[in-house]
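**Q** Okay, here's the prediction I keep looking at, along with the sequence it came from:
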Amino acid sequence: MLDVETQRRPCKGKWATLLFDLHFSNQNQTHNCHQTFLEYHCCIKNMNQHGKSTHH
């Protein structure tokens, strides 16, 4: 197990996501995940501006 100080240090080097491959279309969902995240927060912001509740 790593100590706390080792876990807090940022990783060195360049990190990249996988390229799109038709054989494994579910591998790289970074773009879809990011777009859904943005749409969610945009929706919450719009609903709050119109005075509608975002909680059930």
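**A** Nice, I can see it. Residues are numbered from 1 along each chain as shown.
**Q** hey, let's count contacts and neighbours off CA atoms from now on
**A** Fine.
**Q** I'd like to know how many residues surround residue 30.
**A** The local packing of residue 30 (other C-alpha atoms under 10 Å) involves 11 other residues.
**Q** The structure to be compared is supplied as follows:
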Amino acid sequence: MDRVDPNLRDEMLAKLFLDQMVSDFKRSKILERIDHSLKNKDKEAFLRLTEELKSVS
């Protein structure tokens, strides 16, 4: 990374950071929905959401 243009490096780091933040946000929302499905004993939603969580993680 030392030889990369500083502007390009900053842009790459910002993109990585934003991608991680979006992923963390999606994961958090899915986990909330999983908790809700457990609370409501909704097996179908739980199974669907756990599969969705696997694709985000």
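**A** Cool, the structure landed. Everything numeric here is computed off the predicted structure, so don't read it as measured data.
**Q** TM-score for the pair, please.
**A** Remark: TM-score between the superposed chains equals 0.49 [TM-score structural alignment, normalised by the length of structure 1]; 33 aligned residues with a C-alpha RMSD of 2.0 Å.
**Q** State the distance from residue 49 of structure 1 to residue 6 of structure 1.
**A** 43 Å (C-alpha to C-alpha, to the nearest Å).
**Q** which SSE is residue 21 of structure 2 in?
**A** Assigned by DSSP states H and E, residue 21 of structure 2 falls within helix 6-39.
**Q** just how off-centre is that helix within its chain?
**A** Taking C-alpha atoms, centre = their mean, to the nearest Å, one finds the center of helix 6-39 of structure 2 at 4 Å from the center of the full chain.
**Q** who are the neighbours of it, in terms of helices and strands?
**A** helix 43-56 (3 or more C-alpha pairs under 8 Å, 6 or more residues apart in numbering; DSSP states H and E).
**Q** buried stuff in the helix it packs on?
**A** Buried residues in helix 43-56 of structure 2, defined by neighbour count with 16 or more other C-alpha atoms under 10 Å: 45, 46, 49, 53.
**Q** Appreciated, that's everything.
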